[in-house]
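Student: my questions concern the predicted model and sequence given below.
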Amino acid sequence: MAPVTTCIGLSTASMYPENCAATFATAGRLGYDGVEVMVWTDPVTQEPGAIQALSDLHELPVLSIHAPTLLLTQRVWGTDPWEKVDRSIDMALTLGAPTVVLHPPFRWQREYAAGFVDGIAIREEETGIRLAVENMFPWRAGQREMLAYLPHWDPVDQPFDHVTLDLSHTATAGSDAMAMAHALDERLTHIHLADGSGSSRDEHLVPGRGTQPCGEMLEHLAGNGFDGSIVVEVSTRRLDGDGRELDLAAALAFARLHFAAVPQP
């Protein structure tokens, strides 16, 4: 088996409320291989030139761009969802990032949702950028469950060529993460490494601190020659600087430990 060259990156979302510059500095200090930039209200995340300067300064590549398609970023780069996607693709091309991560459309974005599958396929063909649609989860209020995404929050049965698997979202949805990985096979392009306890709240715990098969997942991917990116996306917003770095170092150590190429017999 050829050596696995997968990078383990740090998402700027893991540093919130710290900014993009702090993410690059922390990733470099802790030994991450690169950074995923989530485009949002931090002005630096919206400027390719500023991101490139940080990448050069810390000698860390941009592994992926997370398009501003979250509920909290509905007004970042305007309100047209395709404009958000296209600007994210342009940023990825400028920075040499092979992947753009995006969420499925919200149910009230009916026109966007109707053309979503074809629009993704066309843009991938035209640009060569992998548009990796992320698994989400149903929204819950008490015992009620609402379908918040179209075509669906689970991308496994959708005709996407590239998918991001988020292990905090599988916990919230009650999904079987390993079954999803097996079903996706080569369509599984990108990993958001986190954990969850099965709460209805999207927790983004440090891997190994919840119920998800994070270690098993990494070992499965290593054994199958996974060559996408593994990006740590955990919540540290309630921690001080030292606590944040300890958690991010622990997440990286977990990833390094479990993602190891399986030696040939």
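Tutor: Happy to help now that I have it.
Student: make it CA atoms for all contacts and neighbour counts henceforth
Tutor: Will do.
Student: so which bits of the longest helix along the chain are buried?
Tutor: Longest helix in the chain, counting residues (DSSP state H): helix 241-258. Judged by neighbour count (16 or more other C-alpha atoms under 10 Å), helix 241-258 contains these buried residues: 244-245, 247-255, 258.
Student: again, but for stretch 22-32
Tutor: Result for stretch 22-32 [16+ other C-alpha under 10 Å]: buried residues 23-24, 26-28, 30, 32.
Student: what number of residues lie near residue 217?
Tutor: Other residues near residue 217 come to 19 when the count uses other C-alpha atoms under 10 Å.
Student: mind listing the strands for the stretch 1-150 of the chain?
Tutor: Under the criterion DSSP state E, counting those that start in this stretch, the stretch 1-150 of the chain carries strands at the ranges 7-11, 34-38, 62-66, 99-102, 130-134, 139-141, 144-146.
Student: take the one below as the second:
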Amino acid sequence: MSAFREKVAERIFMLCATASAVMTSSVLLFMIVLGLPVFRKVSIFEVFSAPWSPHQGIYGIGPMVSGTLWIAFSATVIALPMSLGTAFVVTSLGGPGLRRFLWALVRFMTGIPTVIYGFVGIFLIVPLVRNGLGGPGMSVIAAALMLAVMISPTMILFFSDSLQAVDPAYCQAAKALGATRMQRLLYVMLPKALGGMTSGFILALGRALGDTLIALMLAGNAIAAPESLLDPARTLTAHIALVKAADYDSLEFRSIFACGIALYLFTTVAVVSVRLLDRKKS
């Protein structure tokens, strides 16, 4: 009877895994099929690099790819030192009261709706950028700053879990040799946790690449590749939300599926990178 239950459970789990793989592949196939008219008109390279000018019959998503990369990488770079510092305090450097407070705050931040971050960005970050740095205010840096705050809990949780997973015997041995808390953190815990922390960084980058609302509200949505952090930009996700076409067979509407393919590829690269890191660590 026990063997029968195990066999049924195994079949159910295999069925669920197969269904998940089929659905994921079907989404990609769906976007490729609906985006074929665009790829038939111009080459794949031109679609992902050409400008967006539907009045001239040009439906490239190059500016949106550039805007997505600018905002996502800027946000991740800004969030990295904040997340590292918080994770270090939570796992090693802070007192018990401070650790509990920061841990509760980080968990609370994970539940805040994205639209709240967007409103805070509009009424706080945008005026600060406009008055302090110049430019229109709604720009790459405004979106990146707010996005950095939003993705930092993801990085902090991964960083903290990786640091806490280090074998305590290593830390105890270093302590017995006279190492301070900072020395134990930098020379014992950090090297051992680097693989898991790198996975957290990549997943946070993937979340930044796929965010819609903050980029839509704060980046300015200019259909041009940004040349500096103060320039407005439009991301792939914002472009999908903003394109309105009365004719669903038009190339203008079909171009949003090219945006979906680009986002799918970005996400795939992030997930595969994490898998390779986990395999290397194992």
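Tutor: Thanks, I have the structure now. Note that this is a predicted model, so its numbers are computed, not measured.
Student: TM-score for the pair, please.
Tutor: After superposition, the two chains reach a TM-score (TM-score structural alignment, normalised by the length of the first structure) of 0.25; 106 aligned residues with a C-alpha RMSD of 6.0 Å.
Student: quick one on the thing from earlier: between the strands of the stretch 1-150 of the first structure, which gets nearest to residue 214 of the first structure?
Tutor: Nearest to residue 214 of the first structure, of all the strands of the stretch 1-150 of the first structure, is strand 7-11, at 14.0 Å by C-alpha to C-alpha.
Student: tell me what the closest one is packed against?
Tutor: Contacts defined by 3 or more C-alpha pairs under 8 Å, 6 or more residues apart in numbering; DSSP states H and E place strand 7-11 of the first structure against helix 20-30, strand 34-38, strand 229-232.
Student: could you dump the ones you listed into JSON lines and include distance to residue 188 of the first structure?
Tutor: What follows is these, written out as JSON lines (distance: least, C-alpha to C-alpha, whole Å):
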{"stretch": "helix 20-30", "distance to residue 188 of the first structure": "24"}
{"stretch": "strand 34-38", "distance to residue 188 of the first structure": "17"}
{"stretch": "strand 229-232", "distance to residue 188 of the first structure": "10"}
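Student: out of these, flag the one nearest residue 119 of the first structure.
Tutor: strand 34-38 (21.2 Å).
Student: how about the buried residues of stretch 22-32 of the first structure in JSON lines, adding distance to residue 124 of the first structure?
Tutor: JSON lines is the format used below for these (distance: C-alpha to C-alpha, whole Å):
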{"residue": "23", "distance to residue 124 of the first structure": "28"}
{"residue": "24", "distance to residue 124 of the first structure": "28"}
{"residue": "26", "distance to residue 124 of the first structure": "32"}
{"residue": "27", "distance to residue 124 of the first structure": "29"}
{"residue": "28", "distance to residue 124 of the first structure": "30"}
{"residue": "30", "distance to residue 124 of the first structure": "33"}
{"residue": "32", "distance to residue 124 of the first structure": "28"}
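Student: now, which of those sits nearest residue 146 of the first structure?
Tutor: The shortest approach to residue 146 of the first structure among the buried residues of stretch 22-32 of the first structure belongs to residue 23, at 34.2 Å (C-alpha to C-alpha).
Student: ok, now how distant is that closest one from residue 145 of the first structure?
Tutor: 35 Å (C-alpha to C-alpha, to the nearest Å).
Student: about what we covered before: turn the buried residues of helix 241-258 of the first structure into JSON lines, including distance to residue 177 of the first structure.
Tutor: Output for the buried residues of helix 241-258 of the first structure, formatted as JSON lines (distance: C-alpha to C-alpha, whole Å):
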{"residue": "244", "distance to residue 177 of the first structure": "26"}
{"residue": "245", "distance to residue 177 of the first structure": "27"}
{"residue": "247", "distance to residue 177 of the first structure": "23"}
{"residue": "248", "distance to residue 177 of the first structure": "22"}
{"residue": "249", "distance to residue 177 of the first structure": "24"}
{"residue": "250", "distance to residue 177 of the first structure": "22"}
{"residue": "251", "distance to residue 177 of the first structure": "18"}
{"residue": "252", "distance to residue 177 of the first structure": "20"}
{"residue": "253", "distance to residue 177 of the first structure": "21"}
{"residue": "254", "distance to residue 177 of the first structure": "18"}
{"residue": "255", "distance to residue 177 of the first structure": "17"}
{"residue": "258", "distance to residue 177 of the first structure": "16"}
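Student: can you tell me which two in those are farthest apart?
Tutor: Most distant of the buried residues of helix 241-258 of the first structure, by C-alpha to C-alpha, are 244 and 258, 21.5 Å apart.
Student: right, and the helix or strand after the lengthiest helix in the second structure?
Tutor: For the second structure, the helix with the greatest residue count under DSSP H is helix 2-41. Later in the chain than helix 2-41 of the second structure, the nearest helix or strand by DSSP states H and E is helix 44-49.
Student: now for that next one, which elements pack on it?
Tutor: Applying 3+ C-alpha pairs under 8 Å, 6+ apart, one finds that helix 44-49 of the second structure contacts helix 62-88.
Student: so which helix or strand takes in residue 256 of the second structure?
Tutor: Taking DSSP H and E as the definition, one finds residue 256 of the second structure inside helix 251-281.
Student: tell me the buried residues in stretch 96-113 of the second structure?
Tutor: For stretch 96-113 of the second structure, a neighbour-count test (16+ other C-alpha under 10 Å) marks 99, 102-103, 106, 109 as buried.
Student: as a markdown table, those residues with distance to residue 205 of the second structure and secondary structure would be great.
Tutor: Shown next, in a markdown table, are these (distance: C-alpha to C-alpha, whole Å; DSSP: H, G, I helix; E, B strand; the rest coil):
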| residue | distance to residue 205 of the second structure | secondary structure |
| --- | --- | --- |
| 99 | 26 | helix |
| 102 | 22 | helix |
| 103 | 22 | helix |
| 106 | 18 | helix |
| 109 | 17 | helix |
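Student: out of the residues you listed, who's nearest residue 24 of the second structure?
Tutor: residue 109 (29.1 Å).
Student: not counting sequence-adjacent ones, nearest residue to the closest one?
Tutor: Spatially, and ignoring its direct neighbours in sequence, residue 109 of the second structure is nearest to residue 153 (6.7 Å; C-alpha to C-alpha, 6 or more residues apart in numbering).
Student: could you check how far the one you found is from residue 12 of the second structure?
Tutor: Relative to residue 12 of the second structure, and taking C-alpha to C-alpha, residue 153 of the second structure is found at 34 Å.
Student: and for residue 269 of the second structure?
Tutor: Counting by C-alpha to C-alpha, the gap from residue 269 of the second structure to residue 12 of the second structure is 29 Å.
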